[in-house]
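1. Prediction below, plus the sequence it came from.
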Amino acid sequence: MTEPTWRKSSYSDSSGGDCVEVATTSTIHIRDSKRPDAEYVTVSPATWASFVSHLAVV
């Protein structure tokens, strides 16, 4: 299995470098940037889109 390519949140630099990272394959993977070797959460693209849409409102 190929390791996903992780992207760090653009907010990481302004908050001391610790935030979330996201990798996109056929699903969305989310992990804590402070613990890259730890488990990560996987959600569907629809769930991710709903989550990001909600954040834009808050």
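-> That came in fine, so what should we check first?
2. Could you use CA atoms for every contact and neighbour count after this?
-> Will do.
3. Skipping adjacent residues, who's closest to the residue nearest the centre of the chain in space?
-> Per CA atoms, centre = their mean, the C-alpha nearest to the average position across the chain is that of residue 22, at 2.7 Å. Closest residue to residue 22 apart from its sequence neighbours, by CA to CA, 6 or more residues apart in numbering: residue 30 at 4.7 Å.
4. Pasting the second one now:
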Amino acid sequence: MNTLPNPGWTKSTYSNGGGGGCVEWAAAHAAACGEVPVRDSKDTSMPGFTVSAPAWAAFVTYARTAQV
């Protein structure tokens, strides 16, 4: 994914845990384009990537139910 000009990044509420896995996603871009930009919230200078909306929904469902 190329760098998007401020797509409206939002830090995941699941990123606040002690596990160190922090991600940001861009809901406005997702709603407008049907693809979800994702990036590392600890190093926002690195490029992110996009996933399809259904793939993101499956990931979020997993993250909510996983006992990790």
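-> Cool, got the structure. In this text the structure is predicted, and so the values were computed from the model without any measurement.
5. circling back: dump the residue contacts of the residue nearest to the centre of structure 1.
-> Residues in contact with residue 22 of structure 1 (CA atoms under 8 Å, 6 or more residues apart in numbering) are 6, 7, 8, 9, 28, 29, 30, 31.
6. Out of the residues you listed, list just those in strands.
-> Per DSSP state E, strands hold the following members of the contacts of residue 22 of structure 1: 6, 7, 8, 28, 29, 30, 31.
7. The last one maps to what in structure 2?
-> Taking TM-score structural alignment, the alignment pairs residue 31 of structure 1 with residue 39 from structure 2.
8. what about the residue lying closest to its match once chain neighbours are set aside, distance to residue 18 of structure 2?
-> The spatial neighbour of residue 39 of structure 2 that comes closest, neighbours along the chain excluded (CA to CA, 6+ apart), is residue 48 at 4.2 Å. According to CA to CA, to the nearest Å, residue 48 of structure 2 and residue 18 of structure 2 sit 22 Å apart.
9. who's more crowded, those two?
-> residue 48 (18 against 8; other CA atoms under 10 Å).
10. Kindly state which residue of structure 1 is aligned to the more buried one.
-> Applying TM-score structural alignment, one finds that residue 48 of structure 2 aligns to residue 40 in structure 1.
11. If anything else comes up later, I'll come back, but that's it for now.
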